[in-house]
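A.B. asks: The sequence isn't on hand, but the structure is:
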């Protein structure tokens, strides 16, 4: 029986699809009155669940540049994408042919400088600015929830740091 289990496991591995990589943008800004950070969530076009802008890598672009491009196409975001990824999360993406593939999304922070009124996917998604805590509640992927909350702590930590000139 042990040999049959081993053969079955080997066959499953042979037919397993490789993980696909995507580039994601955690878009954030600071509220004008309170200076507290908030982040942008969008809905997916197929299921309507809350997600961050993300997409496939683009030829000739680094992943953080592709993430910024996806943020523009999906949400009209103009901003600065950090080239330092803050982490990744996994999810199953449904393809047009009905198959599902496992995707690893590398996430890059994008500080939003402007929101455009017209952009390629306008009208096909909902966009909403929410607190990081609310964003973590809305997204489905546990690792994305963790990334959102840890990045908020990182932002808040930099806001509470005394400036070097004041400390001297």
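C.D. replies: The structure has been received and is ready for your questions. For clarity, every value in this text was computed on a predicted model and none was experimentally measured.
A.B. asks: CA only for contacts and neighbour counts going forward, please
C.D. replies: OK.
A.B. asks: which helices and strands sit right next to the lengthiest helix in the chain?
C.D. replies: For the chain, the helix that runs over the most residues, judged by DSSP state H, is helix 142-159. Helices and strands touching helix 142-159, by 3 or more C-alpha pairs under 8 Å, 6 or more residues apart in numbering; DSSP states H and E, are strand 37-43, strand 87-94, helix 132-138.
A.B. asks: What are the buried residues along the second one?
C.D. replies: Across strand 87-94, burial judged by 16 or more other C-alpha atoms under 10 Å covers 87, 88, 89, 90, 91.
A.B. asks: Identify the residues contacting it?
C.D. replies: Residues from elsewhere that reach strand 87-94, judged by C-alpha atoms under 8 Å, 6 or more residues apart in numbering: 100-108, 141, 143-144, 147.
A.B. asks: Identify each buried residue in the longest strand belonging to the chain, please.
C.D. replies: Using DSSP state E, we find that the single longest strand of the chain is strand 100-115. Residues of strand 100-115 classed as buried: 101, 102, 103, 104, 105, 106, 107, 108, 109, 110, 111, 112 (neighbour count, 16+ other C-alpha under 10 Å).
A.B. asks: distance of the first one from residue 21?
C.D. replies: Read that as residue 101. 10 Å (C-alpha to C-alpha, to the nearest Å).
A.B. asks: one more structure, for comparison:
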């Protein structure tokens, strides 16, 4: 039997963890990947994993979804909320805590390589490429802080 919600009742927000892959070159570059279904530009993210800390989950998702590994920050730089679309039109809100990951290894083959594309962007282009306003803001703030430390 389907569980009914009262009008105006908000569904519980679900938690996810993401990596914000970056590298230092001629300025800060951010790696984005395409989502499997809609092919939108996103960051690697996933559901909590039993026995893993949030940053460990973010690092694992980066390996599975983008074939990258490196040094992941101990603390999230912020979070964003998006609507996860599921099978059959079901959807629910998700809060995603974002952990910077300085990429040190890019593998030629990885688990989801046939389902996704990965690409490096300068941080301003990366912010423009993502759809979620709060993720845009996180990327821009990270880039500005990087420029201040680097310059």
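C.D. replies: It's in. Because the structure is a prediction, the values reported are computed rather than measured.
A.B. asks: ok, and what's touching the longest helix of the first structure?
C.D. replies: 26, 37, 86-90, 132-133, 135-137, 139.
A.B. asks: Would you check the span in the second structure matched by it?
C.D. replies: Counting by TM-score structural alignment, helix 142-159 of the first structure lines up with residues 133-150 of the second structure.
A.B. asks: mean deviation (superposed) between the matching stretch and the first structure, please.
C.D. replies: Following superposition, stretch 133-150 of the second structure is found to deviate from the first structure by 0.8 Å on average (mean C-alpha distance after the TM-score superposition for the first structure).
A.B. asks: same deal with stretch 78-85 of the second structure?
C.D. replies: Averaged out, stretch 78-85 of the second structure is 0.4 Å away (mean C-alpha distance after the TM-score superposition for the first structure).
A.B. asks: gap between stretch 118-137 of the second structure and the chain center?
C.D. replies: 10 Å (C-alpha atoms, centre = their mean, to the nearest Å).
A.B. asks: ugh, wrong one, I meant stretch 70-77 of the second structure
C.D. replies: 12 Å.
A.B. asks: Any buried residues in it, and which?
C.D. replies: 70, 72, 73, 76.
A.B. asks: end-to-end on that stretch?
C.D. replies: Termini of stretch 70-77 of the second structure sit 17 Å apart (C-alpha to C-alpha).
A.B. asks: The first structure: matching residues for that stretch?
C.D. replies: By TM-score structural alignment, stretch 70-77 of the second structure lines up with residues 79-86 in the first structure.
A.B. asks: that older thread, now do the buried residues in the longest helix of the first structure.
C.D. replies: For helix 142-159 of the first structure, by 16+ other C-alpha under 10 Å, it's 144, 145, 147, 148, 149, 151, 152.
A.B. asks: how far off strand 100-115 does it point, in degrees?
C.D. replies: 30 degrees (axes from the mean of the first three to the mean of the last three C-alpha atoms, to 10 degrees).
A.B. asks: Tell me the residue in the first structure aligned with residue 50 of the second structure.
C.D. replies: By TM-score structural alignment, residue 50 of the second structure lines up with residue 59.
A.B. asks: State the distance from that match to residue 157 of the first structure.
C.D. replies: From residue 59 of the first structure to residue 157 of the first structure the distance is 36 Å (C-alpha to C-alpha).
A.B. asks: Excluding chain neighbours, give the residue nearest to the residue nearest in space to the middle of the second structure in space.
C.D. replies: Residue closest to the average C-alpha location in the second structure (C-alpha atoms, centre = their mean): residue 43, at 2.9 Å. Excluding its sequence neighbours, the residue lying closest to residue 43 of the second structure (C-alpha to C-alpha, 6 or more residues apart in numbering) is residue 32, at 5.3 Å.
A.B. asks: now swap in residue 99 of the second structure and tell me
C.D. replies: Nearest one to residue 99 of the second structure, counting by C-alpha to C-alpha, 6+ apart, is residue 76 at 4.5 Å.
A.B. asks: Let me know whether the one you found touches residue 100 as I believe.
C.D. replies: Yes. Applying C-alpha atoms under 8 Å, one finds residue 76 of the second structure in contact with residue 100, separated by 7.2 Å.
A.B. asks: Run through the residues that contact the aligned partner of residue 40 of the second structure in the first structure.
C.D. replies: Under the alignment (TM-score structural alignment), residue 40 of the second structure pairs with residue 49 in the first structure. By C-alpha under 8 Å, 6+ apart, the contact list for residue 49 of the first structure reads 43, 139, 140.
A.B. asks: Fine by me, we can end here.
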